[in-house]
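Colleague: mind folding the following:
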Amino acid sequence: MSDERVGIDELLERVRSGLDRIGAREAHKEYEAGDALLVDTRYAALRERDGLIPGALIVERNELEWRLDPLGSHRAPEADSHDLRVVVFCNEGYASSLAAASLRQLGLHRATDVIGGFQAWKAAGLPVLLPRANRE
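Modeller: Prediction:
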C-alpha cells in the first residue's frame, strides 16, 4: 500500500478525470431511450424532502457495490451485465462521482454520474415525483 496522502478534493479530481460525466438532460435522454439505469444513492431523508426520479433504482450508497455487481449474490435484477450503463445520482454530484468510480472498479465500465446530481435534475425541470407532504 502506498504512503501517498491525498485530500478529498484531489481524489475527486482524479476520479472524475476517468469518468465521462453527463448532464441531467443527457441522463434523462439515455434513460428514456432505454439505454441507462438511473441509480439514486441519496439517503432517505433527502428523498423524502425533495422527491424521487421516476424509474430510478434506489440503492443506499453503502449497498451500491453489492446491489450492482453483476457477479454478486445480492445484486439487483437490473444489474445483469458489466456492459450496463449505470448513471449514479447523489444530491449534488460529489459522492456520485466516487460511487461511479467504485462501480468501474467492479468492471461496470460504462458507469458514470450526473454533474450536479439530483439538484441539477430538479433545476432542469425534469420529472420528479414529489413526496406526499409536498403535494398537499
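Colleague: contacts and neighbour counts: CA atoms only from here.
Modeller: Fine.
Colleague: can you give me the strands in this protein?
Modeller: 37-40, 57-58, 86-89, 112-113 (DSSP state E).
Colleague: dump those strands into a markdown table; add distance to E26 as well.
Modeller: Formatted as a markdown table, the entries for those read as follows, by distance: least, C-alpha to C-alpha, whole Å:
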| stretch | distance to E26 |
| --- | --- |
| strand 37-40 | 12 |
| strand 57-58 | 17 |
| strand 86-89 | 10 |
| strand 112-113 | 11 |
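Colleague: buried ones in stretch 78-94, by neighbour count?
Modeller: By neighbour count on 16 or more other C-alpha atoms under 10 Å, the buried set for stretch 78-94 is 79, 82, 84-94.
Colleague: another for comparison:
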Amino acid sequence: MSEATTSEPPLVDPQDAATRVDAGALFIDVRSQPTRERVGAIPGAIIVDRDRLTEHFDDASPERIAGTGDPERPIVVICGSVDGSRPVAQWLLDSGRPNVVHVEGGFPAWKAAGLPTTPGTETDAL
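Modeller: Okay, the predicted model is just below:
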C-alpha cells in the first residue's frame, strides 16, 4: 500500500498568513496575471504558475524560485479562493514540504482584512 499524503493542507485566516509571512514564510500567489491586474496584487508575494510547479520548486530547474531550496521553510499559498490554493498547497505537501498553509477566503479575504495590496483595474473589486 502506498503512503500518499491524506491530510489536507491547513487553512489560516489572512492575519495569521500575514504573521507567517512577516516571520519569513515564502508567500506565493497562484492567481493568473489577468486576475492580479484586474483585482489587485499583494506586494512581496511571489507569482507562481500552477501549471509549472515542478519547474518552480525543483532544485535542478533553471526556473526554480529563489528561496525554495529548504523544504522545511514555511510556505503560505494564496489564490482567489481555496479552490485555487488547495491543490497547490496539497502538491507542496505531497512533495515533501510539511510547513504549507493556504489562506481561507483567498485574496478577497486578504484585501477585506485591510492587508497590503496594490490596486487593480476594477476599483470595487475584491
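Colleague: of the strands of structure 1, which is nearest I22 of structure 1?
Modeller: Each of the strands of structure 1 was scored for nearness to I22 of structure 1 using C-alpha to C-alpha, and the closest is strand 112-113 (6.5 Å).
Colleague: which part of structure 2 lines up with that closest one?
Modeller: Mapped onto structure 2 using TM-score structural alignment, strand 112-113 of structure 1 covers residues 101-102.
Colleague: out of the strands of structure 1, nearest to R132 of structure 1?
Modeller: Between R132 of structure 1 and the strands of structure 1, the shortest separation by C-alpha to C-alpha is 17.6 Å, and it involves strand 57-58.
Colleague: which part of structure 2 matches that closest one?
Modeller: Under the alignment (TM-score structural alignment), strand 57-58 of structure 1 falls on residues 46-47 in structure 2.
Colleague: mind checking how far the match of strand 112-113 of structure 1 is from the chain centre?
Modeller: The chain centroid and the centroid of stretch 101-102 of structure 2 are separated by 7 Å under C-alpha atoms, centre = their mean, to the nearest Å.
Colleague: helices of structure 2, residue ranges please.
Modeller: Remark: helices assigned in structure 2 by DSSP state H are 14-22, 33-39, 53-57, 82-94, 106-112.
Colleague: same for the first one, what does it pack against?
Modeller: Packed against helix 14-22 of structure 2 by the contact rule (3 or more C-alpha pairs under 8 Å, 6 or more residues apart in numbering; DSSP states H and E) you find strand 75-78, strand 100-103, helix 106-112.
Colleague: which elements pack onto the first one?
Modeller: Spelled out, that is strand 75-78 of structure 2. Contacts of strand 75-78 of structure 2 with other secondary structure elements, assessed using 3+ C-alpha pairs under 8 Å, 6+ apart, are made with helix 14-22, strand 26-29, helix 82-94, strand 100-103.
Colleague: got the ones you listed as JSON lines, with distance to S61 of structure 2 columns?
Modeller: Shown next, in JSON lines, are these (distance: least, C-alpha to C-alpha, whole Å):
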{"stretch": "helix 14-22", "distance to S61 of structure 2": "25"}
{"stretch": "strand 26-29", "distance to S61 of structure 2": "18"}
{"stretch": "helix 82-94", "distance to S61 of structure 2": "16"}
{"stretch": "strand 100-103", "distance to S61 of structure 2": "21"}
